[in-house]
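Asks: Got a predicted model here, sequence first, then my questions.
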Amino acid sequence: MEALKDVIQEALNIKKRNKVTFLTGAGISSASGIPTYRGTDGIWIKGSKHYKPESFGTFEHFSKNADEVWQYTFFRKKMFAEANPNEAHYKLVRLEELLKDRFNVITQNIDNLHQRSGLQNVYEIHGNLREMRCASECTKDIYEIPKSIPLKEIDEDLTYEESKLLVCPECGDHTRPNILWFDEFYNERIFKLHTTLKIAKNSGLLIILGSSGATNLPNRLVQQTLQYGGHVIDVNLEDNGFTNNFSDKKRFHSYRGTALDFLNLFESILT
């Protein structure tokens, strides 16, 4: 633990490439009652009413079953709306106040809890469930998902009138949730690919909070920070994909415990 404190103190004192970046995953929201994605009761383990993630979490599936995917989207929105930010979310707000423009959060989460906690500097690399866009990309415009459509239970279908609100105003095609699916790729316009890689490059300290390291860009962010001389601390309850990929790197460190415990430790060092 003392060695980890020394790493944090060293990173806080550097003058160049001195950003402190938190990379958050579903684990930080588990204390709010939202299931993780790949835990035993996770969203991608249990699947939807009829499908497992390898099929329903894709644009290909959406193109054939748009209404069903939208119904499941409104079920998930209900799950998120009923949850509240937890202490770890609010602790990040406190750290943002202390670190000011050195502070960044890059999140894989689409649950909006960071924003609801009051956090300002958030980059959503997997999109969000506040927005939708044309499924055929006839325009680059992004629209707010209509608030007039009520949130759904898992077995509650969309009405015809509700479905009509989910069409592109430009071309009349389906809209789609503004999120990243398994068969899609990161880009700058929607998922801040180049922006977040630049942030990682300029981070003296990148701290992973509750991410399993199962997707491409988070691993690239870790690699980017390490390549340019920064330290990475993996805060998780157990070993994961980041451990498998980077544990042999001397500036990669592990902290096994909750996000809140680590953030309390970090604040005590910072203040």
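Replies: Received it, and whenever you're ready, just let me know what you need. Here the structure is a predicted model, which is why all the values come from computation and not from measurement.
Asks: alpha carbons only for contacts and neighbour counts from here, please
Replies: Noted.
Asks: where do the strands sit along the chain?
Replies: Using DSSP state E, the strands of the chain run over 19-24, 103-107, 122-124, 127-134, 142-144, 175-179, 203-209, 231-236, 252-256.
Asks: between the ones you listed, which gets nearest to Asn13?
Replies: Ranking the strands of the chain by distance to Asn13, with C-alpha to C-alpha as the measure, places strand 203-209 first at 9.4 Å.
Asks: re the thing from before, could I get the strands of the chain as a markdown table with distance to Glu188 and mean neighbour count?
Replies: Shown next, in a markdown table, are the strands of the chain (distance: least, C-alpha to C-alpha, whole Å; neighbours: other C-alpha atoms under 10 Å):
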| stretch | distance to Glu188 | mean neighbour count |
| --- | --- | --- |
| strand 19-24 | 17 | 24 |
| strand 103-107 | 14 | 24 |
| strand 122-124 | 11 | 18 |
| strand 127-134 | 11 | 21 |
| strand 142-144 | 14 | 14 |
| strand 175-179 | 13 | 23 |
| strand 203-209 | 19 | 28 |
| strand 231-236 | 23 | 24 |
| strand 252-256 | 27 | 18 |
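Asks: Redo the ones you listed as CSV? Include distance to Glu97.
Replies: As requested, these are exported to CSV (distance: least, C-alpha to C-alpha, whole Å):
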stretch, distance to Glu97
strand 19-24, 13
strand 103-107, 9
strand 122-124, 14
strand 127-134, 24
strand 142-144, 29
strand 175-179, 29
strand 203-209, 17
strand 231-236, 21
strand 252-256, 24
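Asks: for those, which one sits closest to Val93?
Replies: Within the strands of the chain, the stretch nearest Val93 is strand 103-107; the backing value is 10.0 Å (C-alpha to C-alpha).
Asks: what packs against the closest one?
Replies: Taking 3 or more C-alpha pairs under 8 Å, 6 or more residues apart in numbering; DSSP states H and E as the contact definition, the neighbouring helices and strands of strand 103-107 are strand 19-24, helix 87-99, strand 122-124.
Asks: Quick one: work out the angle between the longest one and strand 103-107.
Replies: Angle, helix 87-99 to strand 103-107, by axes from the mean of the first three to the mean of the last three C-alpha atoms, to 10 degrees: 150 degrees.
Asks: Please compare the first structure with the one that follows:
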Amino acid sequence: MTTEKIVILTGAGISAESGLGTFRDVGGLWTQHRIEDVATPEGFHRDLDLVHGFYNTRRAKAATARPNAAHEALARLEREHPGEVVVVTQNVDDLHERAGSRSVLHMHGRIAGALCGACGGRWQAPDIMSKTDVCPTCGATATRPDVVWFGEIPHHMDEILRHLSQADLFAAIGTSGEVYPAAAFVEEAAAAGAHTVELNLDPSAHVTAFAETFFGPATETVPRWVAQELARS
């Protein structure tokens, strides 16, 4: 079978081996902080210092993290596959780009970015953000991290759905399958006729929706899978 277009969804599990924490596992970020406190607009307005501190820490960790073998394998797939490869990531780090991937859609925003809640202006975030930061566009003190919180609409959804409708192969890597709309991407792709693959440390909440599964650390399963796909090209 010739696979022309590959669409890949990545979650926190692909960056875990680079030292960036996952969310729902034992010891994950949501066992240390309440979602309502640090990942909602309401939590931000209740305690700006807490939320800025949380994302300042995540920004610092992301800046010092390095792409791992899984990120590098996906960059290799994009370079060597004769068709199109699109990475849709739930992650706010830039490890895909630093590994060499070029076609990356950040549906949950970027930790390295800042967003003005007043005018919608965007700019590169400083290492440390605070509630007193001034928007360089409008001058308002309404700066927040440029990430998508619970209750907000993810970025690039029209483009993502278009890619899913055109996919010959859809792979989900390192994602729990518990957060929508990303959790429904496998059904969207399958309905369009794509072969579906899950690569995960453990089965996700939607594992039965996938035609093929590979379990184990991303640094082991993803390079093997990429080599397998390139051999078929």
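Replies: Yep, that arrived. Here the structure is a predicted model, which means the values were calculated and not measured.
Asks: what's the TM-score here?
Replies: Scored by TM-score structural alignment, normalised by the length of structure 2, the superposition of the two chains gives a TM-score of 0.90; 230 aligned residues with a C-alpha RMSD of 2.0 Å.
Asks: check contacts around the aligned partner of Thr89 of structure 2 in structure 1.
Replies: Superposed on structure 1 with TM-score structural alignment, Thr89 of structure 2 falls opposite Thr107. The neighbourhood of Thr107 of structure 1, defined by C-alpha atoms under 8 Å, 6 or more residues apart in numbering, consists of 22-25, 122-126.
Asks: Same question for Phe23 of structure 2.
Replies: Taking C-alpha under 8 Å, 6+ apart, one finds 12, 29-31 in contact with Phe23 of structure 2.
Asks: What does it correspond to in structure 1?
Replies: For Phe23 of structure 2, the equivalent position in structure 1 is taken to be Tyr37, counting by TM-score structural alignment.
Asks: do the same with Asp168 of structure 2
Replies: Using TM-score structural alignment to pair residues, one finds that Asp168 of structure 2 aligns to Gly204 in structure 1.
Asks: Neighbours of the residue lying closest to its match once chain neighbours are set aside, how many?
Replies: For Gly204 of structure 1, ignoring the flanking residues on the chain, the nearest one in space by C-alpha to C-alpha, 6 or more residues apart in numbering is Gly230 at 4.2 Å. Each residue near Gly230 of structure 1 was counted by other C-alpha atoms under 10 Å, and the total is 24.
Asks: Now do the same for Gly230 of structure 1: its match in structure 2.
Replies: Gly230 of structure 1 maps onto Ala194 in structure 2 when the alignment is built from TM-score structural alignment.
Asks: Kindly report the same for Glu96 of structure 1.
Replies: Mapped onto structure 2 by TM-score structural alignment, Glu96 of structure 1 lines up with Glu78.
Asks: From what I see, that match and His96 are in contact.
Replies: No. Here Glu78 of structure 2 lies out of contact with His96, judged by C-alpha atoms under 8 Å, at a distance of 11.1 Å.
Asks: Compare neighbour counts for those two and give me the winner.
Replies: Neighbours per residue, other C-alpha under 10 Å: of Glu78 of structure 2 and His96, the larger number sits with His96, 26 against 22.
Asks: and the gap between that one and His106 of structure 2?
Replies: His96 of structure 2 sits 10 Å away from His106 of structure 2 when distances are taken as C-alpha to C-alpha, to the nearest Å.
Asks: For the aligned partner of Gly43 of structure 2 in structure 1, the count of nearby residues, please.
Replies: For Gly43 of structure 2, the equivalent position in structure 1 is taken to be His61, counting by TM-score structural alignment. A total of 16 residues lie near His61 of structure 1 under the criterion other C-alpha under 10 Å.
Asks: before we move on, the earlier item: contacting residues for the match of Glu96 of structure 1?
Replies: Neighbouring residues of Glu78 of structure 2 by C-alpha under 8 Å, 6+ apart: 84-86, 101.
Asks: With Leu158 of structure 1 instead?
Replies: Contacts for Leu158 of structure 1 were tallied using C-alpha under 8 Å, 6+ apart; they are 67, 70-71.
Asks: Mark which of those residues are buried, thanks.
Replies: Among the contacts of Leu158 of structure 1, those that count as buried by neighbour count (16 or more other C-alpha atoms under 10 Å) are 67, 70-71.
Asks: So which residues of structure 2 form helices?
Replies: According to DSSP state H, structure 2 carries its helices in the segments 29-32, 35-38, 41-46, 48-64, 69-80, 95-99, 157-166, 185-191, 218-232.
Asks: before we move on, the earlier item: give me the distance between the closest residue to the match of Gly43 of structure 2 other than its chain neighbours and Arg38 of structure 1.
Replies: Closest residue in space to His61 of structure 1, ignoring its immediate chain neighbours: Ser55 at 6.3 Å, by C-alpha to C-alpha, 6+ apart. Between Ser55 of structure 1 and Arg38 of structure 1 the distance is 16 Å, computed by C-alpha to C-alpha.
Asks: Same check on Gly210 of structure 1?
Replies: Separation of Gly210 of structure 1 from Arg38 of structure 1 (C-alpha to C-alpha) stands at 11 Å.
Asks: which of these two has more neighbours?
Replies: Residue environment comparison for Gly210 of structure 1 versus Arg38 gives the larger neighbour count to Gly210, 24 against 16, counting by other C-alpha under 10 Å.
Asks: picking up where we left off before, out of the contacts of Thr107 of structure 1, who's nearest Leu270 of structure 1?
Replies: Leu270 of structure 1 lies nearest to Phe22 out of the contacts of Thr107 of structure 1, by C-alpha to C-alpha, at 14.8 Å.
Asks: which residues does that closest one contact?
Replies: Under the contact definition (C-alpha under 8 Å, 6+ apart), the residues listed for Phe22 of structure 1 are 104-107, 206-209.
Asks: What lines up with it in structure 2?
Replies: Counting by TM-score structural alignment, the partner of Phe22 of structure 1 is Ile8.
Asks: Many thanks, have a good one.
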